[in-house]
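Asker: Have a look at this fold, sequence not included:
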């Protein structure tokens, strides 16, 4: 059964939407946060990088007291951030609570960081995902991690967050990426949870449930509309949804599925045989970094210092 998460950095909004869900015999199980949502809460205020990190912790801990499931907290990363910085942040974020899931960008440095964090038995959420090839890479990486370091006993599988709304924005049907991903997961027995993100419409919610997506995260206004409608309403695609171009199912080369080592995996990415690049991933990184930097009153420095790793 699909679990609902709220995409917000405002604990008060969690209380409101969770209450609304309960009145409709439903539940907001978890939460997703990101630098843009934290910056929105500050409403133009300027603080130090360390204060921003502490504010993120405070907000996440408040949200953990409201929802029963996972709360995703994102490392600060721009297009130049190295894996070591992400690992330092991720290790610190994971200490906040056992239900924390650490969000990482889906790029080469993000995969390097994912290797170290999964080795440390930290649940991760790959964000800014826009292609089936990226999803395949995350699933393959997880399979290699499990073979290399042994079975990891997590509260839940790690997450993958395809951004359906942003694909819609460029004329592609983001929901077909979800259905393609679920088909691929079933075909190869990949054990990760799909977290449908960038949800804008009731169509996104309905079709995600229909596709048996494990998790869906949406803003409060979408849930407010969802719970105001009859849950028995027929699932139909809107006219706008029908005008979008479907994303074709991507079939990987056989040599990729046979990769069994972290070294081989990284070489496949660096050589381009496994293409994890996407223009929207790059734009998303710039956007998140810009929102974060907008609240920082000093030149960017590592958000976490003096960690022993």
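Answerer: In hand now; what should we look at? Keep in mind that what you see is a predicted model, and the values were worked out from it rather than measured.
Asker: only C-alpha atoms for contact and neighbour calcs from this point on.
Answerer: Noted.
Asker: Pull the residues that contact the host helix or strand of residue 216.
Answerer: In this structure, residue 216 sits in strand 215-218 according to DSSP states H and E. Residues outside strand 215-218 that contact it (C-alpha atoms under 8 Å, 6 or more residues apart in numbering): 2-7, 31-32, 193-200, 205, 208.
Asker: Can I get the buried part of those as one PyMOL selection?
Answerer: Those of the contacts of strand 215-218 that count as buried under 16 or more other C-alpha atoms under 10 Å are selected in PyMOL with:
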select buried, resi 2+3+4+5+6+7+31+32+193+194+195+196+197+198+199+200+205+208
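Asker: next, the one to line up against it:
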């Protein structure tokens, strides 16, 4: 049974705090853009801070109509890192076939597989037998992430905003997952998604996420601070006044 007083995890301790994250300090952190909009991905990639892309069926449905394969190809063309593409099939055989199709498009395509008991076999076969990288998605608990790692997943996606919606501590879930990776020596990277505000991004990194995937809107908000704008305006005003007085040329 899950305890509502802690987090949605029953097998790992929920006492891991942000400061207790077991992630090694030397491990890199990365920012991904969560979008299926080619122009948006291109804008984000041009900033030099985004190293990958995650897509999902909802984002793809909201994007401009057209060939999904061509859209993924355009995204790959403007981003240097991995691009996650999610399977929609439900049976194991269909998921394997769909995953193989996506993986054939480009070596940088990572197949997103939603977490379920049935999908564990799919994850295992894709990673261990077909050498196809898998991003296990829609996870809300460290228990689920632990199973994904054991099955061989390259990425474990935790939905921070949705975890918080249930009243649980998303930081603790990330911390538990990071501890499990460390103790089990799994070659798996935590992707924190479902960002609702910039504070979620910051806290997810500090809690132990290797990667945070976010919308372009929140990425833009990260660069903005009203006090920064006030300070820039103040400095410019002082410079302009000095030039008017002839003190600067």
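Answerer: Perfect, I can see it now. Quantities reported herein were computed from a predicted structural model and do not represent experimental measurements.
Asker: circling back: and the strand holding residue 216 of structure 1, which stretch of structure 2?
Answerer: Mapping strand 215-218 of structure 1 onto structure 2 (TM-score structural alignment) gives residues 211-214.
Asker: can you pull out the helices in structure 2?
Answerer: Here structure 2 has its helices, by DSSP state H, at 38-46, 57-62, 68-78, 92-105, 119-124, 142-151, 160-165, 170-184, 198-207, 216-223, 226-244.
Asker: Of those, which stretch is the most buried?
Answerer: Of all the helices of structure 2, helix 170-184 has the most neighbours on average by mean count of other C-alpha atoms under 10 Å, namely a mean of 25.
Asker: what's the average distance of it to structure 1?
Answerer: Once the two models are superposed, helix 170-184 of structure 2 sits on average 1.4 Å from its counterpart in structure 1 (mean C-alpha distance after the TM-score superposition for structure 1).
Asker: Of the helices of structure 2, which is nearest residue 85 of structure 2?
Answerer: helix 92-105 (7.2 Å; C-alpha to C-alpha).
Asker: In structure 1, point out the residues matching that closest one.
Answerer: Aligned using TM-score structural alignment, helix 92-105 of structure 2 spans residues 83-96 in structure 1.
Asker: Residue 198 of structure 1 matches what in structure 2?
Answerer: In structure 2, residue 198 of structure 1 lines up with residue 194, judged by TM-score structural alignment.
Asker: Save the helices of structure 2 as a markdown table, and put in distance to residue 131 of structure 2 too.
Answerer: Below are those laid out as a markdown table (distance: least, C-alpha to C-alpha, whole Å):
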| stretch | distance to residue 131 of structure 2 |
| --- | --- |
| helix 38-46 | 27 |
| helix 57-62 | 24 |
| helix 68-78 | 20 |
| helix 92-105 | 10 |
| helix 119-124 | 10 |
| helix 142-151 | 13 |
| helix 160-165 | 28 |
| helix 170-184 | 20 |
| helix 198-207 | 28 |
| helix 216-223 | 31 |
| helix 226-244 | 47 |
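Asker: Relative to residue 134 of structure 2, which of the ones you listed is closest?
Answerer: helix 119-124 (6.6 Å).
Asker: Onto which residues of structure 1 does the closest one map?
Answerer: In the comparison with structure 1, helix 119-124 of structure 2 aligns to the range 110-115 (TM-score structural alignment).
Asker: who's in contact with the matching stretch?
Answerer: Residues outside stretch 110-115 of structure 1 that contact it (C-alpha under 8 Å, 6+ apart): 83-84, 86-87, 104, 124, 145.
Asker: Show me how far it is from its chain's centre.
Answerer: With C-alpha atoms, centre = their mean, to the nearest Å as the basis, stretch 110-115 of structure 1 stands 14 Å off its chain's centre.
Asker: post-alignment, it versus structure 2, mean distance?
Answerer: If you overlay the two and look at stretch 110-115 of structure 1, the average distance to its match in structure 2 is 1.6 Å (mean C-alpha distance after the TM-score superposition for structure 1).
Asker: List the single closest residue to the alignment partner in structure 2 of residue 124 of structure 1 in space, sequence neighbours excluded.
Answerer: In structure 2, the residue matched to residue 124 of structure 1 (TM-score structural alignment) is residue 134. Excluding the flanking residues, the one nearest residue 134 of structure 2 by C-alpha to C-alpha, 6 or more residues apart in numbering is residue 111, at 4.9 Å.
Asker: doesn't residue 158 make contact with residue 192 of structure 1?
Answerer: Yes. Using C-alpha atoms under 8 Å, residue 192 of structure 1 is in contact with residue 158, at 5.4 Å.
Asker: okay, the two: which has more neighbours?
Answerer: The neighbour comparison of residue 192 of structure 1 against residue 158 (other C-alpha atoms under 10 Å) goes to residue 158, with 23 against 19.
Asker: Show me what the more buried one lines up with in structure 2.
Answerer: Here residue 158 of structure 1 is matched to residue 154 in structure 2, going by TM-score structural alignment.
Asker: burial count for the closest residue to residue 94 of structure 1 other than its chain neighbours?
Answerer: Spatial nearest neighbour of residue 94 of structure 1, chain neighbours left out: residue 100 (5.8 Å); criterion: C-alpha to C-alpha, 6+ apart. The number of residues packed near residue 100 of structure 1 is 23, by other C-alpha under 10 Å.
Asker: gap between residue 100 of structure 1 and residue 33 of structure 1?
Answerer: Here residue 100 of structure 1 is placed at a distance of 11 Å from residue 33 of structure 1 (C-alpha to C-alpha, to the nearest Å).
Asker: Over to residue 142 of structure 1?
Answerer: From residue 142 of structure 1 over to residue 33 of structure 1 the distance is 23 Å, taken as C-alpha to C-alpha.
Asker: and what of residue 271 of structure 1?
Answerer: 33 Å.
Asker: Compare these two (neighbour count), which wins?
Answerer: Neighbour tally, residue 271 of structure 1 and residue 33, criterion other C-alpha under 10 Å: the higher count belongs to residue 33, 21 against 9.
Asker: In contact with that one, which residues are there?
Answerer: Residues near residue 33 of structure 1 by C-alpha under 8 Å, 6+ apart: 7-9, 60, 71-74.
Asker: That one maps to what in structure 2?
Answerer: Using TM-score structural alignment, the partner of residue 33 of structure 1 in structure 2 is residue 55.
Asker: what's the span of stretch 135-146 of structure 2, first residue to last?
Answerer: Taking C-alpha to C-alpha, stretch 135-146 of structure 2 runs 13 Å from one end to the other.
Asker: What of stretch 178-196 of structure 2?
Answerer: Stretch 178-196 of structure 2 end-to-end distance (C-alpha to C-alpha) = 21 Å.
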